[in-house]
Structure formats: structure tokens, C-alpha cells
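got a structure for you, letters missing:
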């Protein structure tokens, strides 16, 4: 009787561990895929009906024994690379990855040129009439 109980307990614990593993894998996949309705949220964060359907699809595919890579490939094939929350570096996404750094570089170059141009500016010397007027203003004389 005790062996039967131990065997049932072991089977139950293994089943819970497998379910937890699938739930963890589903949570990881949901966090790495974009909600197509919300677009700025992951599937895990979204409450949209489509996100719920996609999470259910992930659970079903994990239960079938598919790997996370196969499931990502399935969603990419179906919805395009946009569905990935961290798109891969490819010819079609290079601007996404390099664009912010390029804009930052252009901003620094523009600021440097503006500051260096401002430092090189020397005002034209005052004419004798302007010097006399400035001196009279500084001395407090009325013009």
C-alpha cells in the first residue's frame, strides 16, 4: 500500500513539474512575442482577445512537444518578423537597430559644428563714432 502511495505521489509531482515547465516556457514565449493589437505590449502583458488566442496557441504547441524556436518560427511565418518583440538583425531591420545610434551621432556632429562655429566668431571692430558713443554711455554722459 505504501509503495502504491509513493508511486502515485511521485507521478503527481512529476506531472506538476512538467506543467510548471510548460507554464514557464509559455510565459517566456509570451514575453518575447508582440501583441499585434496593442503593438507596444508583449503577449504576456496584453488583455486583447487576439493575444489570448496566441497564448492558447503557444500552450497547445508546447503540449505537442514543439520547441520554443519552432513556435517562434511559426508565429514569424504567420505574422512576419514584426511579431518578435526583439527583431533579429537582418537586411530589412538594420535601420531599426542602427537608426537611433546614427541619429545620435548626427546630433552630436551638428552640436559640435554649432559650438565650434560660435567660438570662432569674432565681432567686427567698432568704428570711431561707435567707440565715442560707447564711451559717453559708460561715463554717464547724455548722448
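Received, thanks. In this text the structure is predicted, and so the values were computed from the model without any measurement.

hey, let's count contacts and neighbours off CA atoms from now on
OK.

now residue 36: how far from residue 89?
Look at residue 36 and residue 89: by C-alpha to C-alpha, to the nearest Å, they are 20 Å apart.

So between the two, which is more surrounded?
residue 36 (19 against 12; other C-alpha atoms under 10 Å).

residues contacting the closest residue in space to the more buried one that isn't next to it in sequence?
Nearest residue to residue 36, sequence neighbours excluded (C-alpha to C-alpha, 6 or more residues apart in numbering): residue 83, at 6.8 Å. Shown in contact with residue 83 (C-alpha atoms under 8 Å, 6 or more residues apart in numbering): 33, 34, 35, 36, 75, 76.

so which of those comes closest to residue 47?
residue 35 (9.2 Å; C-alpha to C-alpha).

how close does that closest one sit to residue 133?
Taking C-alpha to C-alpha as the measure, residue 35 falls 71 Å from residue 133.

second one coming, line it up with the first:
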């Protein structure tokens, strides 16, 4: 049992991405790549803070994610590929712009439904005043 636990721990540690922590708060040397990284970081939600992007969050997890984004962009990966990888790893929740799917339909339809209900209530209120 202990061997199994040790093996699983070793496997999980080797599966984690090793990214230099210095990249969390240090900009890339190439301004174009830094702009790409910054634009991507502003569209990704911090999984710890839940209300901030990884660009704005001070959480350690957000710093790790910033470092990961900068490292992958430094190595030449496209922002769309990095975004897809992060969504695959953390789910659609990490994106401030989730894709339209049966799971996210309520997110997209709720504002329209609320506007329709508000218009209907306002219409009824105006009719009573006449």
C-alpha cells in the first residue's frame, strides 16, 4: 500500500509542469510575445480567486499560471493552443468567454431572458399608468 502511494506521488510530481517561477512576474524580453502573453492572461480566470484574471491576481496559483503562459509563449506556442490546453486541463470555467455548448447555454441565455422579463414587467407597469 505504501509503495502504491509512493508511486502515485512520484507520478503526480513528474506530471506537473516545471516552469520557472521567475516568469510569473517578469515580462518576456520580446515585447510582441509579452503582449500576446498579457492578452491571453487577461482572458483566463484564476481558479483560486474566481473573480480575477490570472493577470490581476496575487494568488500563487495565478502566478504559476502566468509563468506557464509566458514560458509556453517564449517557446513559440500560439496563444490559442495554450488556451485550449488550459481549458482541457481546468475546464471551460477558466475562460471568461466560454464556448457555446449545452452546458453553457444558461450562461448565454440568462441575460437575454432577464432583459425580456424586464421589458415585459416595464410594459405592464406603463400600461397600468395609462
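Done, it's in. Note that the structure is predicted; figures quoted are calculated from it, not measured.

Quantify their similarity with the TM-score.
For these two chains in superposition, a TM-score of 0.70 is obtained (TM-score structural alignment, normalised by the length of structure 2); 103 aligned residues with a C-alpha RMSD of 1.9 Å.

Structure 2: which residue goes with residue 65 of structure 1?
When structure 2 is aligned by TM-score structural alignment, residue 65 of structure 1 is paired with residue 76.

In three-state terms, label its match for me.
coil (DSSP: H, G, I helix; E, B strand; the rest coil).

how far away is it from residue 114 of structure 2?
From residue 76 of structure 2 to residue 114 of structure 2 the distance is 43 Å (C-alpha to C-alpha).

cool, residue 83 of structure 2 as well?
Distance from residue 83 of structure 2 to residue 114 of structure 2, by C-alpha to C-alpha: 30 Å.

of the two, who's got more company?
More crowded of residue 83 of structure 2 and residue 114, by other C-alpha under 10 Å: residue 83, with 18 against 11.

List the contacts of that one.
So residue 83 of structure 2 contacts residue 40 (C-alpha under 8 Å, 6+ apart).

Residue in structure 2 paired with the residue nearest to residue 36 of structure 1?
Applying TM-score structural alignment, one finds that residue 83 of structure 1 aligns to residue 94 in structure 2.

And for residue 41 of structure 1?
Residue 41 of structure 1 maps onto residue 52 in structure 2, by TM-score structural alignment.

Surely that match touches residue 46?
Yes: between residue 52 of structure 2 and residue 46 a contact is recorded at 5.8 Å, counting by C-alpha atoms under 8 Å.

picking that back up, quick one: which of residue 35 and residue 133 of structure 1 has more around it?
residue 35 (27 against 15).

which of the residues in the lengthiest helix in structure 1 are buried?
If you go by DSSP state H, structure 1 has its longest helix at helix 2-32. Neighbour counts over helix 2-32 of structure 1 (16 or more other C-alpha atoms under 10 Å) mark 22, 25, 26, 27, 29, 30, 31, 32 as buried.
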